[in-house]
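[1] predicted model and sequence below, questions to follow.
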Amino acid sequence: MKERHSGVDTHAKAMRVLLVEDSSLLRETIMDMLSDCSGLSFEGVALSQEEAITQLYQQPFDLLLVDIELAQGNGFEVIRATQQPNFPFPRPAYLILTNHAYPQYRQMANALGVEHFFDKSMDFDMAIETIEAQAAKFSA
C-alpha cells in the first residue's frame, strides 16, 4: 500500500505502520484521523491474520496496530509471528485497539510485550493520540 501523508516529503523518516483491522469502517476512520500525521506512513493494511503475517515477513514495520478479533484469525497470533526466531526484521512496537478489552486479553497482551492496549468504544481518541505521539517521537 502506498504512503498516505499530506504534503510531506516521502523520504522523511516516518514510522511505518501495519494496520490489521477487518472492519472497513474502522480502517478508514483510523487512516483518515491519522492522515495529517506527518511522522507516520501506513505501509500495509491487512484484514486477516494470514495476510498480516505475510506482510510482516515481506518488509519491516515500526508499529503493528492490530485488532484482536479478526474475521480470520486473531491479533495475538500476528504479534507472536514477529517474535519467532526466523522473523527477518526488528520487532515492531505493538498497539492493540479492540472491542474485546477483557482482563484475560489484557494479560495476554502484557505477556506478549504489547506497549499499548485500548478499548475501541472507550479509548479510541486516546489511541489516536498515542499513535500520533509515537510517530512524533519516531521522526524526531
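    Cool, got the structure.

[2] rest of the way, CA atoms for contacts and neighbours
    Fine.

[3] helices of this structure, residue ranges please.
    In the chain, the helices defined using DSSP state H lie at 24-33, 49-56, 75-81, 103-111, 120-139.

[4] what does the longest one rub up against?
    The reference is to helix 120-139. Under the criterion CA atoms under 8 Å, 6 or more residues apart in numbering, residues 12-15, 30, 33-34, 37, 39-40, 97-99, 118 lie in contact with helix 120-139.

[5] now with 10 Å?
    12-17, 26, 30-31, 33-34, 36-41, 62-63, 65, 67, 93, 95-101, 116-119, 140 (CA atoms under 10 Å, 6 or more residues apart in numbering).

[6] just the buried residues of that helix, please?
    Buried positions in helix 120-139, judged by neighbour count with 16 or more other CA atoms under 10 Å: 120, 127-128, 131-132, 134-136.

[7] what's the answer for the first one, then?
    When neighbours are counted by 16+ other CA under 10 Å, the buried residues of helix 24-33 are found to be 27, 30-31.

[8] nearest to Ala81, of those?
    When these are ranked by distance to Ala81 (CA to CA), Arg27 comes first, at 21.7 Å.

[9] return the residues in contact with the closest one.
    Taking CA under 10 Å, 6+ apart, we find Arg27 in contact with 19-21, 45-47.

[10] mind running it again at 6 Å?
    Arg27 makes no contacts at all, as judged by CA atoms under 6 Å, 6 or more residues apart in numbering.

[11] roughly how far apart are it and Glu21?
    Remark: distance between Arg27 and Glu21 (CA to CA, to the nearest Å) = 6 Å.

[12] what is the burial count for Asp22?
    Here the count is done by other CA atoms under 10 Å, and Asp22 has 19 residues near it.

[13] and here is the other one:
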Amino acid sequence: MNDTINNDKTHCDLPLRVFLVEDSEEIRELMVENMEMIEGLKVTGVAESEEEALAQIQAMPFDILIVDIQLKKGNGINLLRNIADDKKFSDTLKIICSNNASEVFRRVGRQYGVNHFYDKTSEFPQLFALLQETVSRQECRGRA
C-alpha cells in the first residue's frame, strides 16, 4: 500500500488570494460572488477606500489585487502609486476594473505595474475569464 499519496499535496493546492478594492457595495458583492465560484480562488480582503486598502494590504498576503479607480476616499491610482516600488508586491497580479476606461488611465495604470485593465460596465466576463485562466495555469510558488 502506498502511504505517500497524501504527501503529494503542494502549495499549488492553496487558492490564489484576491484583494478587492471597490467602493460600490453592489458591485463588490457581485464581484466577490463571481470570484467565489472560481475553484482555486479566494477573496481574502476587501476595502472601499485608498487608506483602508493601504492599511490592509500591508498586513495581509495576497496574489491578485483588483482596484477600482474612483473610491469613497482617495483613488486606485494613488494606491497603485504607493505600492509601485514595494518589492513585496512585485509578483502581485494587478488589475484595474473601473468605469474610467480611458487610454489615459490605462497608460497610468501600466506605469504603476497594472497587468490588465477592464471596463466594469462591459468587461466583467473578460475579467472572470482571466481569473479562471490564472488559476488554471498557476505554478507552484511556495505561497504560505
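    Structure received. Remember, predicted model here, so these are calculated numbers, not experimental data.

[14] from the contacts of helix 120-139 of the first structure, list the buried ones, please.
    Among these, those buried by neighbour count (16+ other CA under 10 Å) are 14-17, 30-31, 34, 37-41, 62-63, 65, 67, 93, 95-98, 100-101, 116-119.

[15] on that earlier part again, rebuild the buried residues of helix 120-139 of the first structure as JSON lines, extending it with distance to Arg80 of the first structure.
    Compiled in JSON lines, these are given as follows (distance: CA to CA, whole Å):
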{"residue": "Lys120", "distance to Arg80 of the first structure": "22"}
{"residue": "Ala127", "distance to Arg80 of the first structure": "22"}
{"residue": "Ile128", "distance to Arg80 of the first structure": "24"}
{"residue": "Ile131", "distance to Arg80 of the first structure": "21"}
{"residue": "Glu132", "distance to Arg80 of the first structure": "25"}
{"residue": "Gln134", "distance to Arg80 of the first structure": "22"}
{"residue": "Ala135", "distance to Arg80 of the first structure": "23"}
{"residue": "Ala136", "distance to Arg80 of the first structure": "26"}
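
[16] which one among these gets closest to Glu77 of the first structure?
    Closest to Glu77 of the first structure out of the buried residues of helix 120-139 of the first structure is Lys120 (19.7 Å), distances taken as CA to CA.

[17] spatially central residue in the second structure, please.
    Centroid-nearest residue in the second structure: Leu65, 2.5 Å away (criterion: CA atoms, centre = their mean).

[18] quick revisit: and the furthest pair within the buried residues of helix 120-139 of the first structure?
    Lys120 and Ala136 (22.2 Å).

[19] surely Asp119 of the first structure and Thr98 touch.
    Yes. With contact defined as CA atoms under 6 Å, Asp119 of the first structure reaches Thr98; the gap is 5.2 Å.

[20] one step back: can I get the helices of the first structure in JSON lines with distance to Phe89 of the first structure?
    Converted to JSON lines, those look like this (distance: least, CA to CA, whole Å):
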{"stretch": "helix 24-33", "distance to Phe89 of the first structure": "24"}
{"stretch": "helix 49-56", "distance to Phe89 of the first structure": "8"}
{"stretch": "helix 75-81", "distance to Phe89 of the first structure": "11"}
{"stretch": "helix 103-111", "distance to Phe89 of the first structure": "21"}
{"stretch": "helix 120-139", "distance to Phe89 of the first structure": "17"}
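
[21] can you pull the contacts of Ile95 of the second structure?
    Contacts for Ile95 of the second structure (CA under 6 Å, 6+ apart) come out as 66, 114-117.

[22] switch to 8 Å and redo it
    By CA under 8 Å, 6+ apart, Ile95 of the second structure lies in contact with 64-67, 114-118.

[23] repeat that for Pro61 of the second structure.
    Pro61 of the second structure is in contact with Arg17, counting by CA under 8 Å, 6+ apart.

[24] please pull up the equivalent of it in the first structure.
    Matched by TM-score structural alignment, Pro61 of the second structure corresponds to Pro60 in the first structure.
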